[in-house]
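In: how would this look folded up:
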Amino acid sequence: MYVTRPLSRYLDNPDAAAERPPEGPGSGFLVVEDEAAVERATVCCGLLDVGEDDIVLFVPIVGEPLSAGRYYVVKAIGHHAGMVLACSREEDKTRILFFSFVDDAPPRPFHHGDIYQQVEVVAVAQAPHCLRGFKAVAVAPDGIPPSLLRRKGWEVSKAMRTSYDGLSDDAHGIDWPLRRRMPDLDGFAIGAGGSPAAVVGKWYCPFMFIRDGERRLKDQVNRCMFYEMTLEQRWEEIYSCDNTHWGSISGKQPDDEVKVNVTVRRSTALLGGTGAVVQEGGPQVVDGVMWF
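Out: Here you go, the predicted model:
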């Protein structure tokens, strides 16, 4: 789950890129081009054209600060749309006489444990204090990035795409003050049975982390590149009683202690705003994927 940060934040303060992702498993940052940065930058992290008619999505690796420069690089168009570029291994080299050639590994579906799908992007220095373009190195010790990324000096330009332009800087993770706030009991309507739901957290999740039924990765790219995830909180009434008529004719005083023994549902998963059909025992985690 990714929280958003405006691009201008890093243009004003490059050291902010060293910020660690929020607490929680699978957390990371998405950099969103805001109005303050439009006239100041020509490149941002996201959907990028890296030349050779290739449009890819650079998704920061979860659990790493942006300063690490580590990404999953996802094909956005073509036959392999929705798949992640993968590094080859030293053993994949083809040797002819005294020369060796690298056979690029084909893109493949994202897998959380595949370190060969991770690359580190670094700036290329062509002269002292003069940077021009980028190159990628493999995170895996014996990895070799695909030719598209390992050549030195490739440049990027932002590719305009409707499904990506809709992303805005409005996902900031959990709003802890709101999360911890006690309900306004006087604001409950009589007979309502609880408080209205309040959004106390919001994230974006790249499509490759979501298995949307039988939908193909290519279809997911075209339909929804980022899924919106929210955490809603509401308070439910678990006990109520009528006025006990303090000081009534009986002269008996009401008990000032109430014992309640009730089972409540602490959380519910909603997919598309409706309750998910969860298997008995709760969501099932299989090979790093949580199934509903």
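In: use CA for all of it now, contacts and neighbours both
Out: Will do.
In: which residues touch stretch 63-79?
Out: Outside of stretch 63-79, the residues within contact range by CA atoms under 8 Å, 6 or more residues apart in numbering are 17-21, 25-29, 54-61, 81-85, 117-122, 221.
In: Which ones among those residues lie within helices?
Out: Using DSSP state H, the subset of the contacts of stretch 63-79 located in helices is residue 221.
In: Filter the contacts of stretch 63-79 down to just the ones in strands.
Out: Within the contacts of stretch 63-79, residues falling in strands by DSSP state E are 28, 29, 55, 56, 57, 58, 59, 60, 119, 120, 121, 122.
In: quick one: which of those is nearest residue 157?
Out: If you rank those by distance to residue 157 using CA to CA, residue 55 comes first, at 9.6 Å.
In: Among the ones in strands among the contacts of stretch 63-79, list the two that are farthest apart in space.
Out: Across the ones in strands among the contacts of stretch 63-79 (CA to CA), the longest gap, 22.0 Å, separates 28 and 55.
In: More neighbours: those two, which one.
Out: Legend: neighbour count by other CA atoms under 10 Å for residue 28 and residue 55, higher for residue 28 (25 against 22).
In: Narrow the contacts of stretch 63-79 to those that are buried.
Out: Neighbour counting with 16 or more other CA atoms under 10 Å marks 17, 21, 26-29, 55-61, 81-85, 117-121, 221 as buried within the contacts of stretch 63-79.
In: next up, for comparison:
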Amino acid sequence: MYVTRPLSMFQKNPSALSWPPPEGPNSGILVIEDEEAEQYTCFGLCKSDEIKDLPFPQNKNLKLRYSSGVGENQHASYFYANLIPVLNQPLSSNRYYVIKRRGSHKGEAYQNSKEEDMGSCFCFKYVSDVTPKPLDPNDIHQP
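Out: This next block holds a predicted model:
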């Protein structure tokens, strides 16, 4: 079971990130962005929609950006997800279930690749993408 805490609480008291989750099996903390935690730009005139620091709030639909390469070879990929803290872990562990928000596997959890997911081409190895699957809190490859 999850309990909710306001993001502003963790901004004011960063040591609270290492507090253990509530007592009981399969418990965790959901972080909710409150008015006090909202960020502004343009001298306070515009709300900022960027999130740069942990923990990630669970009441926000996130657009995640992955960049690779440099200069003219730079490439950015975007995907949409919700980040849910892993059960039985403090927020300071920075471990999240990544739930896909769009597409054919909407609502399913991304997974980490395993050694057996590696492919090879000549003398090179590469990591094959693993298809998202329904969330299983006992699967160590999902967070």
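In: those helices in the first structure, which residues are they?
Out: Taking DSSP H, the helices of the first structure run over residues 7-12, 35-38, 147-150, 162-165, 176-180, 217-223.
In: between these, which gets nearest to residue 202 of the first structure?
Out: So among these, helix 176-180 is nearest, using CA to CA, at 11.7 Å.
In: what range in the second structure matches the closest one?
Out: Using TM-score structural alignment, helix 176-180 of the first structure lines up with nothing in the second structure.
In: what sits up against that helix?
Out: By CA under 8 Å, 6+ apart, helix 176-180 of the first structure touches 200, 233.
In: With adjacent residues omitted, what lies nearest to the residue nearest the centre of the second structure?
Out: By CA atoms, centre = their mean, the second structure has its centre lying nearest to residue 83, at 3.6 Å. In this structure, residue 83 of the second structure finds its nearest non-sequential neighbour in residue 98, 4.8 Å apart by CA to CA, 6 or more residues apart in numbering.
In: quick one: what's aligned to the one you found in the first structure?
Out: By TM-score structural alignment, residue 98 of the second structure lines up with residue 73.
In: what lines up against residue 122 of the second structure once you look at the first structure?
Out: So, by TM-score structural alignment, residue 122 of the second structure is matched to residue 97.
In: how many neighbours does that match have?
Out: 5.
In: For it, give its distance to residue 103 of the first structure.
Out: Per CA to CA, to the nearest Å, residue 97 of the first structure is found 16 Å from residue 103 of the first structure.
In: Next, work out how far apart residue 14 of the first structure and residue 8 of the first structure are.
Out: For residue 14 of the first structure, the distance to residue 8 of the first structure - CA to CA - is 10 Å.
In: now do residue 57 of the first structure
Out: On the measure of CA to CA, residue 57 of the first structure and residue 8 of the first structure end up 20 Å apart.
In: Might one say that residue 105 of the first structure is in contact with residue 83?
Out: No. With contact defined as CA atoms under 8 Å, residue 105 of the first structure does not reach residue 83; the gap is 12.0 Å.
In: neighbour-wise, which of residue 14 and residue 8 of the first structure wins?
Out: residue 8 (19 against 11).
In: Isn't that one up against residue 39?
Out: No. Counting by CA under 8 Å, residue 8 of the first structure does not reach residue 39; the two are 10.2 Å apart.
In: burial measure for residue 46 of the second structure, as a count.
Out: Neighbours of residue 46 of the second structure (other CA under 10 Å): 10.
In: Tell me who's in contact with it.
Out: If you count contacts by CA under 8 Å, 6+ apart, residue 46 of the second structure has them with residue 40.
In: got it, and residue 17 of the second structure?
Out: Residues in contact with residue 17 of the second structure, defined by CA under 8 Å, 6+ apart, are 10, 90, 91, 92.
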